[in-house]
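Q: What follows is a predicted structure for the sequence shown.
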Amino acid sequence: MRRNCGSETLIPDVEIIDIAEEGKGVGKASDLVLFIDKGVPGDMVDVSVYRKKKNFAEAKITGFKRLSSHRTEPFCQHFGVCGGCKWQHMTYGAQLQYKQKSVTDALTRLAKTDLTGLEPILPSAETQFYRNKLEFTFSNKRWLTGADDITPDSIDMNALGFHVPLRFDKILDIEKCWLQADPSNEIRNKIRQYALVNQLSFYDLRNHEGALRNLIIRTSSTGELMVIVVFAYADDELINDLMEYVKQEFPQITSLLYICNQKKNDTIFDQEIHVYAGRDHIFEEMQGLRFKIGPKSFYQTNSRQAHELYKIAHDFAGFTGNELVYDLYTGAGTIANFVARSVKKVIGVEYVPSAIEDAKINSTINHIDNTEFYAGDMKDVLTAGFMNQHGKPDVVITDPPRAGMHADVVSRLLEMEAPKIVYVSCNAATQARDIALLKEKYDVKRIRPVDMFPHTQHVENVVLLTLRMVEQN
């Protein structure tokens, strides 16, 4: 029974039956689909609808009638405000269950795929402190929470932390983040304290004023550490004083860098990198391979689980040692170099020229001489002429961004007719869309989801497609 209370509608006894990508529970009231903040499948709740559309509504929980067996206590003090770990209120076992479900739903609904080859999701060995890179934002517009002790004279609006969801100009001040191992939290907190004590100005994201913009921290499995401080303008005294403080407080930093970014956006790919102390890079290791990681380099942010992901891709490919492999969206050549010793040759293609330079360096570092890398838009590079020059691939490995592959790239793959395609994706929906097109000539043989990011809705998925044999008349 629904009843109105002011501008909100109260609905009792709603059972949460699923969970949506944004961490909201899914329930139904008659024909109305409800997306419910912090609902967990199995909960029975009373809710208040605060936003209604034609076929669905958004609601918040006003009371519990039954708690789900999947519900658990969040361990982070910032849960519910920070947008990072939206599934933290659900047990890890349940997270895996619903990630696997999201993959199967996408493949059956969008690709009409036979799930005979579906294998169980691979859990992450680490569910806390698993990221090797975090980026924080300085702001003079701190997001105020109910936990803030606010009086007219005590409001400090400076913050160093993460963007509040849907509020580009508001930053949640982070005391402890459970995503990156020490000394990440200590570095961030000490830099913030230094800035406050020395009255350095935090960036105004609307007016584009203030000295301090961003802080990027990268760690590696080798124990090396990179810290990048991004300033909004070049004040030599301010920069030198802060960087010297960081250097003295954290002598274990391998690569201490800074950037002066005077643009209105935060991207650093077009910015000059200044080395204050140490090297301009750190090293990552995986299965006896070393990878050079610079401030602009792409590397999977869960190092340990990336190794497991690549092992699955390698296994799905079933290499015999004589294959020519095309590695599409190769990035810094991580997968290409990972499989190079198992095949005859690898051709890597990537849109970002700097990533291709990283890929070449990573081959050189590891004394790998059977790789070649090319930069350019995938749909423009991957032509019939390119294949004629380099040969028809025996295996294509493709690991595109969340948007999936351009339709022209899918068409090229259909024309190419490689016997095997190993499709690695961070978005099961766009992967399923592409597979629906590839099914014209390919069959899905194996599927394996991989959890790279515990406590979030994100899931990687690896699919093996094999070329269908066509009988000749």
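A: Arrived safely, thanks for sending.
Q: Could you use CA atoms for every contact and neighbour count after this?
A: Fine.
Q: all strands of the stretch 351-473 of the chain, in order?
A: 371-375, 395-398, 420-425, 442-450, 460-467 (DSSP state E, counting those that start in this stretch).
Q: Which one of these lies nearest to I282?
A: strand 371-375 (22.0 Å; C-alpha to C-alpha).
Q: Please list all residues in contact with the residue nearest to N302 when sequence neighbours are not counted.
A: Nearest non-adjacent residue to N302, counting by C-alpha to C-alpha, 6 or more residues apart in numbering: R131, 4.9 Å away. R131 is in contact with 179-181, 301-303, counting by C-alpha atoms under 8 Å, 6 or more residues apart in numbering.
Q: here's the one I want to compare it with:
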Amino acid sequence: MKAKGTSGSAPGKHRGSGKSGAAGRAGNSAGNRGKAKEVPAWMADLPVKIGQQVEAEIVGISHDGEGVGRANGFTLFVAGALPGERALVRVEHLKKQYGYAALVELLETSPDRVAPDCLIYEECGGCQLQHLSYEAQLRVKRQQVVDNLVRIGKLENIIVHPTLGMADPWRYRNKAQVPFGEERGGLIGGFYAQGSHRIIDMEACLIQHEANDEVVARVKEIGSRLGIRAYREETGTGLLRHVVVKVGFRTGEIMVVLVTNGADIPRVDEWVAGIREALPAVKSICHNINVRQTNVIFGDETRVLWGSEVIYDYIGDVKFAISARSFFQVNPVQTEVLYGKALEYAALTGGETVVDAYCGIGTISLFLAQRAGQVYGVEIVEEAISDARKNAALNGMMNVHFEAGPAEVVLPEWTRQGVRPDVIVVDPPRKGCDPALLATILELRPRRVVYVSCSASTLARDLRVLVDGGYGVAEVTPVDMFPHTVHVESVALLVR
């Protein structure tokens, strides 16, 4: 799961076909029977031109991990460039207010630049920041949070702590979702090249647990030996679409999920026997059927081919059952850090009533239940609520109640039943909280709101609503859940 390059042409998802300069213009001319393509008036007035090579001062880094450059006063996004660098770049695409350019040559190099450890970093699109030192990554992520609070939330002078990073920011992912293809008569499996659906075959992904690499390697080997064909998007033919691997960091248990384009797997008993023989730590082998022409990984039906339907892992002292399709945080080490900060901000003394909106399979709810009087978790996905109840039973926690439905509907109903939350915790998806939920929070007026966010921009937007409704942002702590990528999670404390 690696990322775009740090030198050369550095192709990226904004750059279209990859044709550049004279080659691209020649193609356009031939297609128009020699007629020059008319340049829009607004483009003619810009200080840079498509195909032009210009010097750019890199002054920042975007939310996509691209260098933010200035050339002749114009903003250019440059994949692979870092703040503090001066670079020769080639302009490839222009908008009225900004453009995109390819990195041609570094003229001055940032002291924070490092050589990526991954061998396929320049091809793969999974990471974006391996060419930036880890200490600098943590600074960039904090600044991303600050910038969003100021620009989007209009929230200034907020305490934003340094990003909580990892002592060892490698091999942290407990789940791999690997697309499969074919090459030279055998199976390949890896990750998609930046901005495409071309599979980059890989032997090792340095942010995945080593067990994930081992499973993928063995599945390739066994599948190729058994003559299994990979799914082809363009024709909808072939069988093996993805292999999903989940590993319990504390338990060492492994689940393998074969996602196929059809209900039948040829020589399935040999496949299962081969996986069990090669990988004794595997406790579950599942089969998910997805016959739709879609880029969604899972279909609706999952079967157990061998072993258990779940594996187990821990966050702190709380044990969780993890099924093939259940959501579980992919970085268990930092999840404990993230939830620990949420628990600190909740300031529980043992008697409080806590509501956990967007509770999923109950991960935060059960973490908080260790210190709260009563926890109420709500989640719109009924399957997740079923898993949450099982996880509460697994841990013998009787002070947790879970209910399926929209939080903005369920919370008022709980209020009518006499539930008065002292603390509300929200951990919404990337799109942020539903406006109706924010309105409900303001009506219920809990003493504290703890907002766990995976998007700095929607965090800033939602905090603005809560501040306008009478809350103050006490502090925010960024947490690095995904080292070497641009993503940053945050925990914000609001008090009434």
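A: Structure's in. What do you need? Bear in mind that the values here come from a model prediction, so they are computed numbers and not experimental data.
Q: Can you calculate the TM-score here?
A: Once superposed, the chains reach a TM-score of 0.91 (TM-score structural alignment, normalised by the length of the first structure), with 449 aligned residues with a C-alpha RMSD of 1.9 Å.
Q: need the strands of the stretch 351-473 of the first structure in a markdown table with mean neighbour count and distance to A432 of the first structure, can you?
A: Formatted as a markdown table, the strands of the stretch 351-473 of the first structure follow (neighbours: other C-alpha atoms under 10 Å; distance: least, C-alpha to C-alpha, whole Å):
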| stretch | mean neighbour count | distance to A432 of the first structure |
| --- | --- | --- |
| strand 371-375 | 20 | 26 |
| strand 395-398 | 24 | 14 |
| strand 420-425 | 24 | 10 |
| strand 442-450 | 22 | 11 |
| strand 460-467 | 22 | 10 |
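Q: Mind putting those into CSV with distance to K86 of the first structure?
A: Putting these into CSV (distance: least, C-alpha to C-alpha, whole Å) gives the following:
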stretch, distance to K86 of the first structure
strand 371-375, 36
strand 395-398, 29
strand 420-425, 21
strand 442-450, 18
strand 460-467, 17
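Q: of all those, which lies closest to D156 of the first structure?
A: Going by C-alpha to C-alpha, the one of those nearest D156 of the first structure is strand 460-467, 40.1 Å.
Q: Check which helices and strands the closest one sits against.
A: helix 303-317, strand 420-425, strand 442-450 (3 or more C-alpha pairs under 8 Å, 6 or more residues apart in numbering; DSSP states H and E).
Q: Now tabulate these in a markdown table and tack on distance to R51 of the first structure.
A: Formatted as a markdown table, those follow (distance: least, C-alpha to C-alpha, whole Å):
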| stretch | distance to R51 of the first structure |
| --- | --- |
| helix 303-317 | 39 |
| strand 420-425 | 33 |
| strand 442-450 | 34 |
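Q: out of the ones you listed, nearest to D43 of the first structure?
A: strand 442-450 (26.3 Å).
Q: ok, which stretches of the stretch 201-350 of the second structure are helices?
A: With helices called from DSSP state H, counting those that start in this stretch, the stretch 201-350 of the second structure shows them at 210-225, 268-278, 332-346.
Q: looking at the first structure, where would I find the counterpart of the last one?
A: For helix 332-346 of the second structure, the aligned range in the first structure is residues 303-317, judged by TM-score structural alignment.
Q: what comes up buried for the matching stretch?
A: 303-314, 316-317 (16 or more other C-alpha atoms under 10 Å).
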